[in-house]
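Trainee: sequence? don't have it. structure:
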C-alpha cells in the first residue's frame, strides 16, 4: 500500500524527516541530487529515532551512539551498528513523496 509521506518541499536536500503511520516510525531522506529514500525510523542498535540524526555524504548518523547507515541501501557502516536498516520503496508524484508500506 502506498501512503503519502510528505511533500517534496518538506525535506531540504541532504536531510531527513520522520513520519509515523499506523504506529510505525519511518525516516524519509532527500539526497543532494533530489532523490528520495525511506528507511525504518529507528536505529537498529538501541532504537533511537533517526530523524534526530545527522545526514552527510549519503549516510545517516544515529544521534545516540553515532552509528552510521547508508540511507539508500540501509547498510550498517560499522560498530556500534551491525544490523542493516530496513528500506522501503519511494516514489514522487505531483510534488508528493509516497512510501510503500506493508498492510
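Mentor: Sure thing, it's come through. Bear in mind that the values here come from a model prediction, so they are computed numbers and not experimental data. Residues are numbered from 1 along each chain as shown.
Trainee: C-alpha only now, for contacts and for neighbours.
Mentor: OK.
Trainee: would you map the strands across the chain?
Mentor: Counting by DSSP state E, the chain has strands at residues 2-7, 15-21, 24-30, 36-40, 54-56, 59-61, 68-70, 87-88, 90-93, 96-100.
Trainee: in TSV: these, plus mean neighbour count.
Mentor: TSV is the format used below for these (neighbours: other CA atoms under 10 Å):
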stretch	mean neighbour count
strand 2-7	16
strand 15-21	17
strand 24-30	22
strand 36-40	25
strand 54-56	18
strand 59-61	25
strand 68-70	25
strand 87-88	19
strand 90-93	15
strand 96-100	20
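Trainee: right, so of the ones you listed, which gets closest to residue 80?
Mentor: Nearest to residue 80 among the strands of the chain is strand 68-70; the distance by CA to CA comes to 8.6 Å.
Trainee: elements contacting the closest one?
Mentor: On a contact count with 3 or more CA pairs under 8 Å, 6 or more residues apart in numbering; DSSP states H and E, strand 68-70 meets strand 59-61.
Trainee: the spatially closest residue to residue 70 that is not a sequence neighbour and residue 31, how far apart?
Mentor: Residue nearest to residue 70 in three dimensions, not counting chain neighbours: residue 59, with 4.4 Å by CA to CA, 6 or more residues apart in numbering. From residue 59 across to residue 31, the span is 10 Å (CA to CA, to the nearest Å).
Trainee: alright, now check it against this:
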C-alpha cells in the first residue's frame, strides 16, 4: 500500500489526486461521510479529473460533463459516461491514508 496523506489533512468532503509512478494512472482519493474511497482519477467518458468533481454521499460528479460515478463500485449512474472507473483499496494505518492500486487488466503482477 502507498501512503497518501495524514487523515487530518483530508477532511470529510475533500479529495486528493495522487500519482504513484509513471505506469500507474492517477488515483483520486475521497473522504466522504461514509468513509474513504479511491477510484481512477480520469473520467471514463472524457479526459477530466474526478478529484476536481463534486462529491455528494458516495457519488462524484465529473466536472466536465456531469457524469456521476458511484465511489463504492466505480459504476456510472448516468450519461454521458457508460464505462466504470476502476476502484482501489484504501485504508488508514497509524493515522495515514494508504491506497493499494488495483491491478490493471493485462498487467503482469
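Mentor: Cool, got the structure. Keep in mind it's a predicted model, so treat the numbers as computed, not measured.
Trainee: tell me how far the residue nearest to residue 70 of the first structure lies from residue 32 of the first structure.
Mentor: Look at residue 59 of the first structure and residue 32 of the first structure: by CA to CA, they are 12 Å apart.
Trainee: and what of residue 18 of the first structure?
Mentor: Per CA to CA, residue 18 of the first structure is found 18 Å from residue 32 of the first structure.
Trainee: and what of residue 94 of the first structure?
Mentor: As defined by CA to CA, residue 94 of the first structure lies at a distance of 20 Å from residue 32 of the first structure.
Trainee: ok, now which ones touch residue 95 of the second structure?
Mentor: By CA atoms under 8 Å, 6 or more residues apart in numbering, the contact list for residue 95 of the second structure reads 6-8.
Trainee: coming back round to it: the strands of the first structure into a markdown table, with extra columns for distance to residue 79 of the first structure?
Mentor: Output for the strands of the first structure, formatted as a markdown table (distance: least, CA to CA, whole Å):
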| stretch | distance to residue 79 of the first structure |
| --- | --- |
| strand 2-7 | 30 |
| strand 15-21 | 22 |
| strand 24-30 | 21 |
| strand 36-40 | 18 |
| strand 54-56 | 17 |
| strand 59-61 | 12 |
| strand 68-70 | 8 |
| strand 87-88 | 20 |
| strand 90-93 | 28 |
| strand 96-100 | 29 |
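Trainee: figure out which of those is closest to residue 81 of the first structure.
Mentor: strand 68-70 (7.0 Å).
Trainee: return the distance of the closest one from the chain's centre.
Mentor: Centroid displacement of strand 68-70 of the first structure relative to its chain, using CA atoms, centre = their mean, to the nearest Å, is 10 Å.
Trainee: and it, which stretch of the second structure?
Mentor: The aligned range for strand 68-70 of the first structure in the second structure is 68-70, by TM-score structural alignment.
Trainee: touching that stretch from outside, list them.
Mentor: Counting by CA under 8 Å, 6+ apart, 58-62, 75-79, 81, 84-85 sit against stretch 68-70 of the second structure.
Trainee: can you pull up the most central residue in the first structure?
Mentor: By CA atoms, centre = their mean, the mean C-alpha position of the first structure lies nearest to residue 27, the distance being 3.1 Å.
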